[in-house]
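K.L.:
Show me the folded form of this:
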Amino acid sequence: MKRLSIVMIALFSIFAMNAQESTKAKKLLSEVSSKVKAYDNMVIDFKYSLENTAESVSQETRGDVSINGDKYLLNLMGTTQLFDGKKIYTIIPEDQEINISDYVEEDANNITPSKMFSFYEEGYTYKWDISQDVKGRQIQYIKLTPMDSNADVKNILLGIDSQTKHIYNLIQTQDNGTKITITVKSFKTNQPLAKNLFSFNEGRYKDFYINRLD
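P.N.:
Below you'll find the model as predicted:
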């Protein structure tokens, strides 16, 4: 009975500690979300890397994105993706092709640019993870695990600058072993953006094949 009591006390201590860690992680994420939502817009330069050691795949490139509310303009790997709040336009200059599709909230399981600072608010459990010093910046990691057991994503590590409460990087590990890392290199807010930045002008792409998916 004495041994059983000791085991039970230990288990309760672990559960209590996990609950505290989860609460602490959720509080930090809420601070990040609240701060980001207060900005009129964001302009971000980032490094994107994809690695799968089992498949001998390794890619690294730079990209940039402008975000205003749900709208965004993303440049990555020679492709531009524009979301005007209703439709997604994927512009591929190399193939002179444009894909246009309706945005459907229920189907948007991936982390889109406009969701990067809020995707974690639903569908994930939180865990306080390691803290690292990166060039004098204290980066606190929160481990996110999808509640959906059938999700392709195994877990996500979200690195947060403890001082600025801005996201420093995102490390997504998939079930197939692929690891995607997005590292913020430059983060600017409340920039003077062009009024038509998030508008698609079909007249500019007369030589392109336009594929309307919906």
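
K.L.:
C-alpha only now, for contacts and for neighbours.
P.N.:
Fine.

K.L.:
And stretch 36-48, what's buried?
P.N.:
36, 41-48 (16 or more other C-alpha atoms under 10 Å).

K.L.:
One more, so I can put them side by side:
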Amino acid sequence: MKKLLIFSLLTILSVSYSFAQKDADAKAILSKVSAKYRLYDAVKTDFVFTLDNQQAGVKETQSGTLIARSKSNKFKVTLYSPQTTGKPDVAQEIISDGKTQWTYLKKDNEVQVSNVDNSGEGLNPAKIFTIYEHGYKYIYTGEKKMGGTIYQEIDLTPEDDKKSFFKVRLEIDKAKKQIYSALIFDKNGNRYTYTLKTFVPNVAVADNVFTFDPKAHKGVEVVDLR
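P.N.:
Sure thing, here's the model as predicted:
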């Protein structure tokens, strides 16, 4: 189930959406989100990801951190093992320098190396805040207030009906013009929720953050899939 949880998270992060012939209100909101994000060099966010399937009685939660430099297609996703106290323990890392991608599995002390998929179908967490620019219809469904904050809700449906999911619901902080959460509805009854807990724009980050150094991981097995 953990592998499914991680894959679903990356699926959410890599989805993108189109502006053509779509709801005008939704387009205006999403355009503001995109324009604001493009001003930043790099961003860092802590997130929580939840898989929920009521029929199967399954509910799992995993936390993580994303550092992204979208202009150069670079990112680092760190996923943590479940725990209640103490410093988070790294379970997995997905790192890309825009050309090469490394997937590090701490439990197995293994790193898988592959080429970045630039076809548009690949996983690209660097594009999380511009996830609405190609391939989807969308509609603005109104505002909701939670904890004193007003969120604008937008539902997106894929133009390709072969997708494994049929809808994505975005919650956007109206004042900050920033994505707060994404809820994916898949065809198997699963609900995947990705919620941003923190957001740090223009974070100072060295370029070597977006590469994997085998020397820093004693005994790591390198599996080259290129």
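
K.L.:
Mind checking how well the two chains overlap by TM-score?
P.N.:
TM-score of the superposed chains, computed with TM-score structural alignment, normalised by the length of structure 1, equals 0.86; 195 aligned residues with a C-alpha RMSD of 1.8 Å.

K.L.:
Which helix or which strand is home to the aligned partner of Thr125 of structure 1 in structure 2?
P.N.:
In structure 2, the residue matched to Thr125 of structure 1 (TM-score structural alignment) is Lys137. Here Lys137 of structure 2 sits within strand 136-146, counting by DSSP states H and E.

K.L.:
Report the buried residues of that strand.
P.N.:
Buried residues in strand 136-146 of structure 2, defined by neighbour count with 16+ other C-alpha under 10 Å: 136-140.

K.L.:
now, among the residues you listed, which is nearest to Asp160 of structure 2?
P.N.:
Closest approach to Asp160 of structure 2 among these (C-alpha to C-alpha): Tyr136, at 8.1 Å.

K.L.:
What is the aligned counterpart of Ala216 of structure 2 in structure 1?
P.N.:
Counting by TM-score structural alignment, Ala216 of structure 2 corresponds to Arg204 in structure 1.

K.L.:
Helix, strand, or coil at that match?
P.N.:
Going by DSSP: H, G, I helix; E, B strand; the rest coil, the secondary structure assigned to Arg204 of structure 1 is helix.

K.L.:
Now do the buried residues in stretch 181-195 of structure 2.
P.N.:
In stretch 181-195 of structure 2, counting by 16+ other C-alpha under 10 Å, buried: 181-186, 190-195.

K.L.:
Need the counterpart of Lys177 of structure 2 in structure 1.
P.N.:
Using TM-score structural alignment, the partner of Lys177 of structure 2 in structure 1 is Lys165.

K.L.:
does that match sit in a helix or strand, and which one?
P.N.:
Assigned by DSSP H and E, Lys165 of structure 1 belongs to no helix or strand.

K.L.:
My guess is it contacts Glu31. True?
P.N.:
Yes: Lys165 of structure 1 is in contact with Glu31 according to C-alpha atoms under 8 Å; the separation is 6.8 Å.

K.L.:
between those two, which one's more packed in?
P.N.:
Taking neighbours as other C-alpha atoms under 10 Å, Lys165 of structure 1 and Glu31 compare with Lys165 leading, 20 against 12.

K.L.:
Can you show me the strands along structure 1?
P.N.:
Secondary structure of structure 1 (DSSP state E): strands at 42-52, 57-68, 71-76, 79-83, 87-92, 97-102, 124-134, 137-146, 153-161, 167-174, 179-189, 209-212.

K.L.:
Of all these, which one comes closest to Ile6 of structure 1?
P.N.:
strand 124-134 (25.6 Å).

K.L.:
Just give me the mean distance for that closest one relative to structure 2.
P.N.:
When structure 2 is overlaid, strand 124-134 of structure 1 sits 1.2 Å from its aligned residues on average, using mean C-alpha distance after the TM-score superposition for structure 1.

K.L.:
what does that strand contact?
P.N.:
Applying C-alpha atoms under 8 Å, 6 or more residues apart in numbering, the external contacts of strand 124-134 of structure 1 come out as 18, 21-22, 24-26, 138-147.

K.L.:
how about those, which pair is most distant?
P.N.:
The largest separation in the contacts of strand 124-134 of structure 1, counting by C-alpha to C-alpha, is between Gln138 and Met147 at 28.4 Å.

K.L.:
Have a look at these two and say which one is more surrounded.
P.N.:
Neighbours were counted for Gln138 of structure 1 and for Met147 using other C-alpha under 10 Å; Gln138 has more, 16 against 11.

K.L.:
Aligned counterpart of the more buried one in structure 2, please.
P.N.:
Match for Gln138 of structure 1 (TM-score structural alignment): Ile150.

K.L.:
residues contacting its match?
P.N.:
Ile150 of structure 2 is in contact with 143-144, 173-175, counting by C-alpha under 8 Å, 6+ apart.

K.L.:
how close does it sit to Ile128 of structure 2?
P.N.:
According to C-alpha to C-alpha, to the nearest Å, Ile150 of structure 2 stands 21 Å off from Ile128 of structure 2.

K.L.:
ditto for Tyr192 of structure 2
P.N.:
15 Å.

K.L.:
list the contacts for the counterpart of Ser31 of structure 2 in structure 1?
P.N.:
With TM-score structural alignment as the matching criterion, the partner of Ser31 of structure 2 in structure 1 is Ser30. Residues near Ser30 of structure 1 by C-alpha under 8 Å, 6+ apart: none.

K.L.:
now Leu9 of structure 2
P.N.:
49, 192, 194.

K.L.:
what do you get if the cut-off is 7 Å, keeping everything else the same?
P.N.:
When contacts are counted by C-alpha atoms under 7 Å, 6 or more residues apart in numbering, Leu9 of structure 2 touches Phe49.

K.L.:
Likewise for the one 4 residues further on?
P.N.:
Counting by C-alpha under 7 Å, 6+ apart, Leu13 of structure 2 touches 124-125, 128.

K.L.:
Many thanks, have a good one.
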